[in-house]
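Q: this one's structure only:
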């Protein structure tokens, strides 16, 4: 499930949002130190950010601008500021939506769910994840392409899961190694290449070309 980052200094509101997100089975990261929100963003790599405007140290506009310098991750502003100018400024800085306090939690959740669907173009339930004609079965580690079920090894499955979940984003070889193995120092770098090539071959044999793209010197991406 997607990870959502909450940047809200009012503890009661932040807790209310966190509890509701957890009910929806989202992975949640709540910022508690506001001096370097951007560092938290880079470490946590959320799929969506909920961002207040009135924050200690720097305001939400500042952090939105910093995030937009490196990422197109969906951002929803949540603020007590309700003027048209505030909303226009938020949108001009790259926000995807704006909701004013006080708000109904069910409306916020509807906005979050809709924005995630639009932004990432995948349908994920407790058992499957789908993207661009490939369905990954999370229950039995297999993929389905054009009605054909294809078995995957443990590493092939984990690679495809990570790449599909973060599609549109370049993932470095180091990051993939860390995700696959507890200690990449004891794994030959060539092992990752072998697994990527095997996974590509299975996808291509089923009729889909260039699903996993190599970015020379950067890593791999599922567009």
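A: Alright, I've got the coordinates. Computed from a predicted structure; not experimentally measured.
Q: going forward, measure contacts between C-alpha atoms and count neighbours the same way
A: Fine.
Q: find the centremost residue of the protein, please.
A: The centre of the chain sits closest to residue 47, judged by CA atoms, centre = their mean, with a distance of 2.7 Å.
Q: quick check, that residue in contact with residue 26.
A: No: with contact defined as CA atoms under 8 Å, residue 47 does not count as touching residue 26 (10.4 Å).
Q: give me the common contacts of those two.
A: Counting by CA atoms under 8 Å, 6 or more residues apart in numbering, the contacts common to residue 47 and residue 26 are 2, 3, 4.
Q: and the helix or strand that contains the last one, what does it pack against?
A: Here residue 4 sits within strand 3-7, counting by DSSP states H and E. If you count contacts as 3 or more CA pairs under 8 Å, 6 or more residues apart in numbering; DSSP states H and E, strand 3-7 packs onto helix 11-23, strand 27-30, strand 48-51.
Q: could you dump these to CSV with distance to residue 215 and mean neighbour count?
A: Listed next are the helices and strands packed on strand 3-7 as CSV, based on distance: least, CA to CA, whole Å; neighbours: other CA atoms under 10 Å:
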stretch, distance to residue 215, mean neighbour count
helix 11-23, 34, 14
strand 27-30, 28, 18
strand 48-51, 24, 23
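Q: and here is the other one:
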């Protein structure tokens, strides 16, 4: 199991990110004391670091530079500072990837899997989800079943990944809207319904019927 270090000073975001990583097969540890951020990152024995730039008492770009001088541990910068100059500077200082906030959970997980695979020759499993004979490749936006494959749209991918990662549990429409589009201000119930219908049609093309179930008044479910 790969050990991922979360360096994020916002307690709510930090806890949510740790839960997300643990639910997807990683060991997540978090930095909560920023008095010696560089030293603690280097001593954490992490396989990958998720690094915010706006940290108390120290800038994340400085942390990135100093850690890279002493270690080759992969670093993904996850930050609200999403302008081009910050991205270019951070990458030039040795970061392996740059993900702006707010991020989609499934997109972030795909970035993590890609960096792990590039760094260690592993991590492909984190980009694939299998359930009930259906395999979803999040990196390639493709779903397969019994040797047949179909390409997914971005929204189909997000919906199916969320449901498969929570297989056996009902996912509410509100949660789907919040997680898939960051804010339900941009998506109404009808838009979500249409996207689910498109997903079901795509699955039917490869012989997968009744995979995404509707639980009236509750949400959707992959059993």
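A: Perfect, thanks for sending it. Note that the coordinates shown come from a computational prediction; the quantities given were computed from them, not determined experimentally.
Q: returning to that earlier point: got a ChimeraX select line for the buried ones in the shared contacts of residue 47 and residue 26 of structure 1?
A: Here is the ChimeraX command that selects the buried residues among these (16 or more other CA atoms under 10 Å):
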select :2,3,4
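Q: circling back to that earlier point, mind checking how far the residue nearest to the centre of structure 1 is from residue 86 of structure 1?
A: 24 Å (CA to CA, to the nearest Å).
Q: one more: residue 121 of structure 1?
A: In terms of CA to CA, residue 121 of structure 1 sits 29 Å off from residue 86 of structure 1.
Q: repeat for residue 203 of structure 1
A: In terms of CA to CA, residue 203 of structure 1 sits 47 Å off from residue 86 of structure 1.
Q: between the two, point out the one with more neighbours.
A: A direct count of neighbours by other CA atoms under 10 Å for residue 203 of structure 1 and residue 86 places residue 203 higher, at 20 against 15.
Q: so which bit of structure 2 is the helix or strand hosting that one matched to?
A: If you go by DSSP H and E, residue 203 of structure 1 is part of helix 189-205. When structure 2 is aligned by TM-score structural alignment, helix 189-205 of structure 1 has no counterpart there.
Q: repeat for stretch 144-162 of structure 1
A: By TM-score structural alignment, stretch 144-162 of structure 1 lines up with nothing in structure 2.
Q: so for that stretch, first residue to last residue, what's the gap.
A: 17 Å.
Q: quick one: the residue sitting furthest away from the middle of structure 1 and residue 62 of structure 1, what's the gap?
A: Farthest-out residue of structure 1 from its mean C-alpha position, per CA atoms, centre = their mean: residue 83, at 30.1 Å. Using CA to CA, we find residue 83 of structure 1 at a distance of 18 Å from residue 62 of structure 1.
Q: ok, now residue 3 of structure 1?
A: Taking CA to CA, one finds residue 3 of structure 1 at 22 Å from residue 62 of structure 1.
Q: likewise for residue 109 of structure 1?
A: 25 Å.
Q: still on that earlier bit, residues touching the residue nearest to the centre of structure 1, list them.
A: 2, 3, 4, 5, 73, 74, 116.
Q: now, which of the residues you listed sits nearest residue 213 of structure 1?
A: Taking CA to CA as the measure, residue 213 of structure 1 lies nearest residue 73 of the contacts of residue 47 of structure 1, at 20.5 Å.
Q: pull the contacting residues for that closest one.
A: Residue 73 of structure 1 makes contact with 46, 47, 48, 49, according to CA under 8 Å, 6+ apart.
Q: where does it land in three-state SS?
A: coil (DSSP: H, G, I helix; E, B strand; the rest coil).
Q: likewise for residue 55 of structure 1?
A: Applying three-state DSSP: residue 55 of structure 1 is coil.
Q: on that earlier part again, any chance of the contacts of residue 73 of structure 1 in TSV, plus distance to residue 20 of structure 1?
A: Conversion of those to TSV gives the following (distance: CA to CA, whole Å):
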residue	distance to residue 20 of structure 1
46	17
47	17
48	15
49	15
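Q: residue 165 of structure 1: which of those residues is nearest?
A: Relative to residue 165 of structure 1, the closest of the contacts of residue 73 of structure 1 is residue 47; by CA to CA it sits at 9.4 Å.
Q: where do the helices sit along structure 2?
A: Assigned by DSSP state H, structure 2 shows helices spanning 11-23, 37-43, 60-70, 84-92, 105-120, 154-165, 173-181, 189-205.
Q: between those, which gets nearest to residue 148 of structure 2?
A: helix 189-205 (8.8 Å).
Q: how far does that closest one sit from its chain's centre?
A: 22 Å (CA atoms, centre = their mean, to the nearest Å).
Q: what residues in structure 1 pair up with it?
A: By TM-score structural alignment, helix 189-205 of structure 2 lines up with nothing in structure 1.
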